[in-house]
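Q: Generate a structure from the sequence data that follows.
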Amino acid sequence: MSIEVNAVSKLYNAQKALDTVSVKIDKGEIVGFLGPNGAGKSTLMKILTGYISPSKGDVFVNNFSLKTQKIEAQKSIGYLPEHNPLYLDMYVKEYLQFNASIYKTPKTEVAKCIEKVGLTPEAHKKIGQLSKGYRQRVGLAAALLHNPEVLILDEPTTGLDPNQLVEIRNLIKEVGKDKTVLFSTHIMQEVEAVCDRVILINKGVIVADKKLAELKGNQDQIIEVEFDLKIEKQFIDQIPHLKSAANIYDTIWELTFSTTKDMRPVVFDFAHDNGLKTLNLTTKNKNLESLFRELTT
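A: Okay, here's the model as predicted:
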């Protein structure tokens, strides 16, 4: 088990930032860690890195207890914080060599890491001359230098342009092949593109912890249909597998079905049997963003 969080709570005076949180993450998983602002994401990540201690509970990283074996645990973690702290006046290679000396990592690894994260064209520059995307690469290279088994990334794609997003996303997927990655972000598309599993936290409590494929498989089927005439809800309710029906406007209905069966032919048949014409019909499957809203509002 790469990460194990057992009944962890964190109090700041009377405020409870985390409330009996328990999470287990296996080696090789890329896990998206989601939650609204103030939900407890950053608090848990700081606890996992040993930066702060929990008020209650135990945390293990690579089987090292953060209570009694903090240094050993921290050696096995690579961390990229939300606000990437860099020495802007240092050259890229110089900065990474400095980090390598802290970890007692052979300097030969610096060149390998520069190549791995795609920094080779910029390695001769000062960090202050780099774009946001390349600065993120420097932070990621620093996190990877000592070849950690666990990689913790806090909002690594914030402020990047679409091209940089794709590059960093591919980089995270590549390094995640042989490491455990905990990936915090507000960008739902990034989670869907990169992660195997999603953990959703709200008000200090884990409200969802599922494989991404399972979340998608459990999504309701939504059909928006426009008839030529107004119809009462009692007739709509006769459609099989109907979970809910909402009259959006005039003759337009939003129908939610709890089945994997394609319900469009059923809606067409319903309209025909009741003397209605179907003017428009579209499907709107839920995405991760809508699930996020449901669980955090």
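Q: only C-alpha atoms for contact and neighbour calcs from this point on.
A: Fine.
Q: can you give me the helices for the stretch 1-150 of the chain?
A: If you assign secondary structure with DSSP state H, counting those that start in this stretch, the helices in the stretch 1-150 of the chain sit at 41-48, 70-75, 92-103, 108-116, 132-144.
Q: I'd assumed Y103 was in contact with H146.
A: Yes - counting by C-alpha atoms under 8 Å, a contact exists between H146 and Y103, whose distance comes to 6.4 Å.
Q: circling back: quick check: which of the helices of the stretch 1-150 of the chain is buried the most?
A: helix 132-144 (a mean of 23; mean count of other C-alpha atoms under 10 Å).
Q: elements contacting the next helix or strand along the chain from that helix?
A: Past helix 132-144, further along toward the C-terminus, the next helix or strand under DSSP states H and E is strand 150-154. In this structure, strand 150-154 packs against helix 41-48, strand 77-80, strand 180-184, with contacts taken as 3 or more C-alpha pairs under 8 Å, 6 or more residues apart in numbering; DSSP states H and E.
Q: Run through the neighbouring helices and strands of whatever helix or strand comes next after strand 150-154.
A: Sequence order places helix 162-175 as the next helix or strand after strand 150-154, per DSSP H and E. The contact analysis (3+ C-alpha pairs under 8 Å, 6+ apart) places helix 162-175 against helix 132-144, helix 188-194.
Q: now those as a markdown table including distance to K112?
A: Formatted as a markdown table, the entries for the helices and strands packed on helix 162-175 read as follows, by distance: least, C-alpha to C-alpha, whole Å:
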| stretch | distance to K112 |
| --- | --- |
| helix 132-144 | 10 |
| helix 188-194 | 23 |
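Q: want to put them side by side, so please do this one too:
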Amino acid sequence: MSIIVKNLTKVYDENLALNKISLSIQKGEIVGLLGPNGAGKSTLMKILSRALTQDEGEVSICNIDSKKNNLIIKSKIGYLPEKNPLYNNMYVKEYLNFVSNIYKIKDSRNRIMEIMNVTGLIKEHKKKISMLSKGFKQRIGLAATLIHNPEVLILDEPTTGLDPNQLIEIRKLIKNISKEKTVLLSTHILQEVYKICSRVILLNNGRIIDDKPIEYILENNINLENHFKDLTL
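A: Alright, predicted model coming up:
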């Protein structure tokens, strides 16, 4: 398993953000995480990426225990938070070089060119980030997430705020780069789940309330929007 979570609990100021969550995700799966605002999606993703520590429970990434090998786990994960942390005053290639130095990438020059090619940034590499569209900024965020060749991708609302054309482009990009990786992505866009994911997990009030393969949902003609409303209202 790429991701194993057991009885994960997180409390903020006496508010239970995650309540004994358990789940497992196999290598190669693209899992969509759905839930209303405040359901615990971002908290779960931050804990999995080790940007935040849990109060109780266990997290294993690529068969590595998070409590014993936090730094190794971080090297296995590519995390794109909802607010894409870019330096707008930098040029595209300059920023990716900055990120590669953080990860101490060997042969960073070739790796940066490879990632820019994968994410469609070759023609933009001499441009200032501030001059680019939201779609290209998301590509840069994904490129930075991929630079160290992680086995697991954790993407928090990767298509929020994109126009229809940008949505299609980023969906294709996520699907292409995820062929050899495990992906967990959160979204408010139900169509996203059908287009990208192989499985969907519904989260509400810090608990998993449903977990089904997309194939099952399609075969049984389940209306995901109505199903979501029935379980969360």
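Q: Mind checking the TM-score on these two?
A: Both chains were compared after superposition, and using TM-score structural alignment, normalised by the length of structure 2 their TM-score is 0.97; 231 aligned residues with a C-alpha RMSD of 0.9 Å.
Q: would you turn the helices of the stretch 1-150 of structure 1 into a markdown table with distance to I236 of structure 1?
A: Formatted as a markdown table, those follow (distance: least, C-alpha to C-alpha, whole Å):
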| stretch | distance to I236 of structure 1 |
| --- | --- |
| helix 41-48 | 42 |
| helix 70-75 | 58 |
| helix 92-103 | 64 |
| helix 108-116 | 57 |
| helix 132-144 | 51 |
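Q: if we can go back for a sec, shared neighbours of H146 and Y103 of structure 1, anything?
A: Shared contacts of H146 of structure 1 and Y103 (C-alpha atoms under 8 Å, 6 or more residues apart in numbering): K75.
Q: Out of the helices and strands packed on helix 162-175 of structure 1, which gets nearest to L18 of structure 1?
A: Proximity to L18 of structure 1 (C-alpha to C-alpha) singles out helix 188-194 among these, at 22.5 Å.
Q: Tell me which other helices or strands the next helix or strand after the closest one touches.
A: Once helix 188-194 of structure 1 ends, the next helix or strand along the chain (criterion: DSSP H and E) is strand 197-202. Contact partners of strand 197-202 of structure 1 among helices and strands, from 3+ C-alpha pairs under 8 Å, 6+ apart: strand 30-34, strand 205-211, helix 212-217, helix 288-296.
Q: With structure 2 overlaid, how far apart is the third one on average?
A: Taking mean C-alpha distance after the TM-score superposition for structure 1, the mean distance separating helix 212-217 of structure 1 from the aligned residues in structure 2 is 1.6 Å.
Q: What range does that helix cover in structure 2?
A: On the basis of TM-score structural alignment, helix 212-217 of structure 1 is assigned to residues 214-219 in structure 2.
Q: likewise the last one?
A: Per TM-score structural alignment, the counterpart of helix 288-296 of structure 1 in structure 2 is residues 224-232.
Q: got it, and the first one?
A: For strand 30-34 of structure 1, the aligned range in structure 2 is residues 30-34, judged by TM-score structural alignment.
Q: Superpose on structure 1 and give me the mean offset of the matching stretch.
A: For stretch 30-34 of structure 2, the mean distance to aligned residues of structure 1 following superposition is 0.4 Å (mean C-alpha distance after the TM-score superposition for structure 1).
Q: Now do the residue positioned nearest the centre of structure 1 against A213 of structure 1, distance only.
A: Among the residues of structure 1, the smallest C-alpha distance to the mean C-alpha position (C-alpha atoms, centre = their mean) belongs to G32, namely 2.7 Å. Distance, G32 of structure 1 to A213 of structure 1, by C-alpha to C-alpha, to the nearest Å: 13 Å.
Q: what does I25 of structure 1 give?
A: For I25 of structure 1, the distance to A213 of structure 1 under the criterion C-alpha to C-alpha works out to 17 Å.
Q: One more: K126 of structure 1?
A: Applying C-alpha to C-alpha, one obtains 42 Å for the distance of K126 of structure 1 from A213 of structure 1.
Q: higher neighbour count, these two?
A: When neighbours are counted by other C-alpha atoms under 10 Å, K126 of structure 1 and A213 differ, and K126 comes out ahead with 17 against 13.
Q: Now that one: closest residue in space that isn't a chain neighbour?
A: Computed as C-alpha to C-alpha, 6 or more residues apart in numbering, the closest residue to K126 of structure 1 that is not its neighbour in sequence is Y91, at 3.9 Å.
Q: What of K46 of structure 1?
A: For K46 of structure 1, the spatially nearest residue (C-alpha to C-alpha, 6+ apart) is I52, at 5.8 Å.
Q: Among the helices and strands packed on strand 150-154 of structure 1, which comes closest to L165 of structure 1?
A: Taking C-alpha to C-alpha, strand 180-184 is the member of those nearest to L165 of structure 1, at 13.9 Å.
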